[in-house]
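In: Sharing a sequence plus its predicted fold:
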Amino acid sequence: MARARFTPLLAWAGAALVLGAVAAELSGWRFLRAPVERAATQSAGVPVQMQGRFRLHLIGRPRLEVEHLHIASDPRFGAPHLLDARGAAVAWRWGDVWRWRQGDRLRLQALRADALDARLVRTPDGRANWQIGARTPRAEAVEAEAEPLGGLPRFGSLVIGEGMVDWQDPVADVDLQIALRAREGEAEDGAGAGTEARLNGRYRAMPLRLQARAGGTLPLLHDPDTARDAPWVPLRVEGTVGRARLLYDGQAAALLGTPRLQGALAFSGPSLAEVGRPLGLTLPQTPPFELRGRLSQDAGVWRLQAERAHIGSSRLAGDLRFFQRSQPRRLTGELTGSRLAFADLGPAIGAPAAAARPQTPPPAGRVLPQRRFDLPSLKAMDADVRVAIDRVDFGTDAMAPLRGLQTQVRLQAGVLRLDELRASVSGGRFQGMTQLDSTAEPAAWRATLDVAGVNLADWVKGLRRNGQGQGQGNADPYLTGVLQARLDLSGRGASTADILGSLDGPIDLRLRDGTVSHLVTEGLGLDLAQALGVFVRGDDPLPLRCARFDLVARDGVVEPRLAVLDNRDSTVRLGGRVNLRDESLALRVVTQPKDWTPLSLRTPVTVTGTLGRPQVGIEGRRLAGRLAGAIALGAVAGPAAAVIPLVDLGKPGEGDPCEP
């Protein structure tokens, strides 16, 4: 009987509790303000205050609305507070709170504020005032802490009507102030509504001065997991990034953290390297550039569709993707173009830009580029980019351009490789690879190159008299032939000069089916009589029997194992060395005639000095001996006899001088 009476009481009590909970939910649980403040303070580890109007909803979609929300900052960070918001609304899910208590990053469904003042501070040791209530992080979250805003609670949406975000983060190299202002527009249609933002300060060592205008209420942050559900808002951004000018016109769903945007981009500046650095992109030093195309970002992947990329005098285009959330970051895609000027690559290999002076003048007499490579940047990301360029110009009329340059640029774990490198020029082709390993100490460079079927005179226009082409007067080249070459070289160092100064490996150059200037041949041998005859009747090219330069580099010193140029008139041999460590020259050219001549001063020709200041001379002691003999014989036997010491009977060639 007692049990029967107790059951209705329980039912009435349960109903009363439900009705009470419903009533409390409808009223916003106002009596829980103080307990909620205490619980929030205990969880955050810093004082949390809620003032003015207070409404809490715990059933269905939990959320908190408060007129004034103040979250303090730990005193060790030196900030007046972490967050001070007016008209704030916070929404969450209970499952996210439970996971946060287990050590995961805190996720909030939304944070909205009519006005907000946030002071985000991280110290050099990696501790941040926004890591409130931090637990021991899970392994997968550790690496993210070094990222900009790493450890900040994730937001399904963060919307600020008006306010200031002051962000100081030496770990991510950020010192940035973001001022925000929203306009509601007309009540009926919302015309004129939007958000304006000004960004000033420094982002990864790059000064920023940007103004953004969104055509609606633009979320500042979005959780990457929910960003795809966010509405698109028209967005225009313009200003400066370092010394580069930026104009972006498109639409966006979020701006910070993991942005989501797409639109047209116009970008110009003094060098690609300067603008790549803030994004963690490894880009080469270049002359001034101007870029136009489309830029988008989605799920941590940036995509640049460059319709026009003018870099110096180069004309390029491309479709590139940058995976910002990958570890390490990664760049893929293709780079194309109608023209690449070799001079525009100069800064990338240590030479000054065409329009700029080197910051540090090279040592006296030196010509090899001394500027050190930016080797640490090669370890900042990976890359796999296909390159296809129609024309590569050497920046001089003395050389014909390369055609159809193709290569695969790969950067992995600090090793930069140009694989499958090939191009055509003057009826022949180039093919090879090159690699720079920045992880070695010192950095290690290697290259192999095969050249086949290249018409030398057509490629090297400077071999023609006065640079003229065929059919323009006396335009026969000094040297012609079909070039075959093989190089397999290595070096070490942090600059072009260092690498060449430690060069090792063979260089084998051969010419076939060619000719050589008769006048140059006689001039090298100081054959006055034949040179005068050739000058009078014209310089008919001599067919080349063979020409070969088999060189070897050892620790920066290049010496010929065999260097010979052979024709029907003479055999010219080259000896000596070129020291690339100090850029000194010590070369000796010896010409052996195959026919007799009545007036010859034949003596070895020398080339000394440096690459920047070569000095051409003759071995005077040998020449002085021949002249002294001529003078003495002339004095004894008469003037006619003085010619006898100057007569060279010559020596017919035997065998093939181009084979050892």
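Out: That came through, no problem. Residues are numbered from 1 along each chain as shown.
In: going forward, measure contacts between C-alpha atoms and count neighbours the same way
Out: Noted.
In: Now do the strands in the stretch 51-200 of the chain.
Out: Counting by DSSP state E, counting those that start in this stretch, the stretch 51-200 of the chain has strands at residues 63-71, 83-91, 107-108, 110-121, 154-155, 158-169, 174-183, 194-203.
In: Sorry, slip of the keys, the one I care about is the stretch 501-650 of the chain.
Out: 505-512, 515-516, 542-554, 557-567, 570-579, 584-593, 605-610, 614-618.
In: Checking my notes, residue 439 in a strand, right?
Out: No: assigned with DSSP: H, G, I helix; E, B strand; the rest coil, residue 439 falls outside any strand and is coil.
In: Show the contacting residues for it.
Out: By CA atoms under 8 Å, 6 or more residues apart in numbering, the contact set of residue 439 is 414, 415.
In: one more structure, for comparison:
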Amino acid sequence: MALNDLTSWTREKWRAAREWSAPRATRLGHAVKSAPWKSIGIWTGGIVGGLVVALVLLVTFADWNALKGPISRFASNASGREIVIAGDLDVDPWSFTPEFHVTELKIGNPRRFAERGMFADVSEAHAAVRLLPLLIGRLDIVRIDLDGADVSLFRNAEGDANWARDPRTAARGRQFNLPAIRRFSLNDGRLRYVDERRRMVLDATFTSNESANEGGRFVLQGEGQINNRPFSIEASGAPLLNVRRDRPYAFEADVRAAGTRIEAHGSITRPFDLNYFSADVVASGPDLADLYYLLGLALPNTPPYALRGRVERNNTVYGMPNVRGRIGDSDVAGNFTASRQRNGRLLFVGDFNTRTLDFDDLMAVLGGAPDTSETASTEQRAMAENLAASNRLLPDAQLDISRVRNMDARVSYRAQRVRTDRLPLRALAVDVNLDSGLLRLDPLTLSLNQGRVGGAVSINAREDVPRVDMDVRLRGARLESIIAMRGEPALTGALAGRVRLSGSGGSVRDAAANADGDVSFVVPQGEIREAFAELTGINVTRGLGLLLSDDQDKIAIRCGVASFQVTNGVANVHTFLMDTETMLIRGTGRVSLRNEQLDLRLNGEPKEARLLSVDAPIVLRGSLRSPRVGVDAEEALDEGGLAALLGTLVAPLAGVLPFIDPGLAEDADCRAALALRPQPVRAG
């Protein structure tokens, strides 16, 4: 028992001793192991602290001008253009808004535009940015002050620009988006902009200054030249002191270029991302085509206009969903969008309607000029006066092929009513398609009071000299509605026709001067006042008697055909025939589109003996603008050849009728009229 008690006591003491010694050994082991790391930590902290202190001292007392070279080279390599700090560089880094001050900052053009000199030359620049956003890669500018900034912008005819990184960037047309700026000032700023594509040279000076003492407004003013005409811009907006990216930035703008004026009141959706904005716009000017210099849109020539609507831009697409107003003496309403395609070309898509179209306004679109008594610009009035002075009818305004080559378009236009005293037009409808310089008006429909004109016109401006092709048909028309005469109409009946011409030239006049093709008209049935029919044969006694007695009796037109072969701008009569109950009228001569002169002769052959008949044709001579009607007493028709003449006309008429309308030949009485072949009767 004693031995067992001793053993138990010994075991308990050993356990207690072991339990007491274990924690101590552990503590001693940790102490031994942690001693080297503690020393390393102390040394590391000292080194880091020393580096921080050294860095602080370096940044505080460093000569930043010594770093101009490395900083300039780094910026040049990153931007692809030469950047040089020719003056002083100073940095104040000890702030949550570090400040930078640079003098004589010179920024060169990209290498492909190196021959054009400097892109920007800034005398003095002061900027402050927020530090924390900068650490996460976002540039938030607190302040920018620029003094004496000269900027030169250039875009060549192909669309490559010196502010773009490469031609593909320029072709996409993306705007440069400024980061948010809290405060901005620009003093003595000068801008030169040369745009070969738009034929524009702009020299402008900009001065802006904003602070709380100025009512919290941002103001930008500039003046310069566009297309050798005065240009000015004045813009103002909400204060930039507290601009936020998630709130629209309101602005107002007033742009004037010669007689063109654009006023806008709107907002930029995401300051200052110019790819997203909307504005209520009022635009007016002497000619819509002048907007090309401001907007880059190849619009047609027009009389003076006044339009209003809302402009919206969403990324690369902008347009007006509700444009309305007046162009000349015509109202207009519709919508359009413009966007960049993948090939870099601008695509214009529009749908426009007019309640009442003044025909003179349409003449301006064709390169002509409205009547001087109508709404017209100073240039258009001068053009109209020149046309009148030269006794010319066809306009000679040149088509600017560079514009139509640089834009594509799909436009639908409808005029519900046409106001004109010249032609019996009632309505107009046309679809316009412009694709890489090929302009097509197809279908083109002119609704007459009776009948319609339909067909297609194309202008191919892909070559240096545009080519014009037209093929239009006249169907269902009536002579009495086209030939305007007071009182009872002298001619009545159905009328059909076709004009198929092709010519090359930069204007309507040039294209007509070398045109080739065919022009034909047919009167399948009708009536003519007997007095006029008699006078074509110069049956003096009967014809004058009927006219003086105001006799309205009519005789039937069995057939009427006028066919011209056009070669090199001259339309020679191929077939001219009108067969009535008492008279066979034929015509010869030509119409020159080159010099706009006509020389036509009408010979009337009686089908029965007349008391007094003068064998002399009626002549139609002079200019297309002011033709003259008279009698040519020097020529006479050999009456004995009338029957032979009728026989020679059968074959040409058989070809003319299907050319105009395949179904017309069945209705016309021409073949029956010629088949009769009446023998001429001499007066005796």
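Out: Done, it's in. Keep in mind the model is a prediction, meaning the values are calculated, not measured.
In: hmm, back to that, for the strands of the stretch 501-650 of structure 1, please prepare CSV with the additional fields distance to residue 156 of structure 1 and mean neighbour count.
Out: Listed next are the strands of the stretch 501-650 of structure 1 as CSV, based on distance: least, CA to CA, whole Å; neighbours: other CA atoms under 10 Å:
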stretch, distance to residue 156 of structure 1, mean neighbour count
strand 505-512, 59, 20
strand 515-516, 76, 24
strand 542-554, 62, 21
strand 557-567, 64, 21
strand 570-579, 65, 20
strand 584-593, 67, 20
strand 605-610, 67, 18
strand 614-618, 70, 13
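In: Could I get those strands in JSON lines, plus columns for distance to residue 321 of structure 1?
Out: As requested, the strands of the stretch 501-650 of structure 1 are exported to JSON lines (distance: least, CA to CA, whole Å):
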{"stretch": "strand 505-512", "distance to residue 321 of structure 1": "38"}
{"stretch": "strand 515-516", "distance to residue 321 of structure 1": "51"}
{"stretch": "strand 542-554", "distance to residue 321 of structure 1": "41"}
{"stretch": "strand 557-567", "distance to residue 321 of structure 1": "43"}
{"stretch": "strand 570-579", "distance to residue 321 of structure 1": "44"}
{"stretch": "strand 584-593", "distance to residue 321 of structure 1": "46"}
{"stretch": "strand 605-610", "distance to residue 321 of structure 1": "46"}
{"stretch": "strand 614-618", "distance to residue 321 of structure 1": "48"}
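In: What is the longest helix seen in structure 1 packed up against?
Out: When structure 1 is parsed with DSSP state H, its longest helix is helix 2-27. On a contact count with 3 or more CA pairs under 8 Å, 6 or more residues apart in numbering; DSSP states H and E, helix 2-27 of structure 1 meets strand 48-57.
In: Could you check how far the strand it packs on is from the centre of its chain?
Out: The chain centroid and the centroid of strand 48-57 of structure 1 are separated by 51 Å under CA atoms, centre = their mean, to the nearest Å.
In: cool, stretch 378-396 of structure 2 as well?
Out: Offset of stretch 378-396 of structure 2 from its chain centre (CA atoms, centre = their mean): 25 Å.
In: mind listing what's buried in that stretch?
Out: The neighbour-count check on stretch 378-396 of structure 2 (16 or more other CA atoms under 10 Å) flags 380, 381, 383, 384, 387, 392, 393, 394, 395, 396 as buried.
In: Name the residue closest to the centre of structure 2, please.
Out: Residue closest to the mean C-alpha point of structure 2, counted by CA atoms, centre = their mean, is residue 298 at 2.2 Å.
In: mind listing what it touches?
Out: By CA under 8 Å, 6+ apart, the contact list for residue 298 of structure 2 reads 289, 292, 403, 404, 407.
In: what do you get for residue 261 of structure 1?
Out: 250, 251, 252, 253, 254, 255, 295, 296, 297, 298.
In: Tally up the residues packed near the aligned partner of the last one in structure 2, please.
Out: Looking back up the chat, that one is residue 298 of structure 1. Residue correspondence to structure 2 (TM-score structural alignment): residue 298 of structure 1 is matched to residue 314. Neighbour count for residue 314 of structure 2, taken as other CA atoms under 10 Å: 14.
In: follow-up on the earlier one: which of the buried residues of stretch 378-396 of structure 2 fall within helices?
Out: 380, 381, 383, 384, 387.
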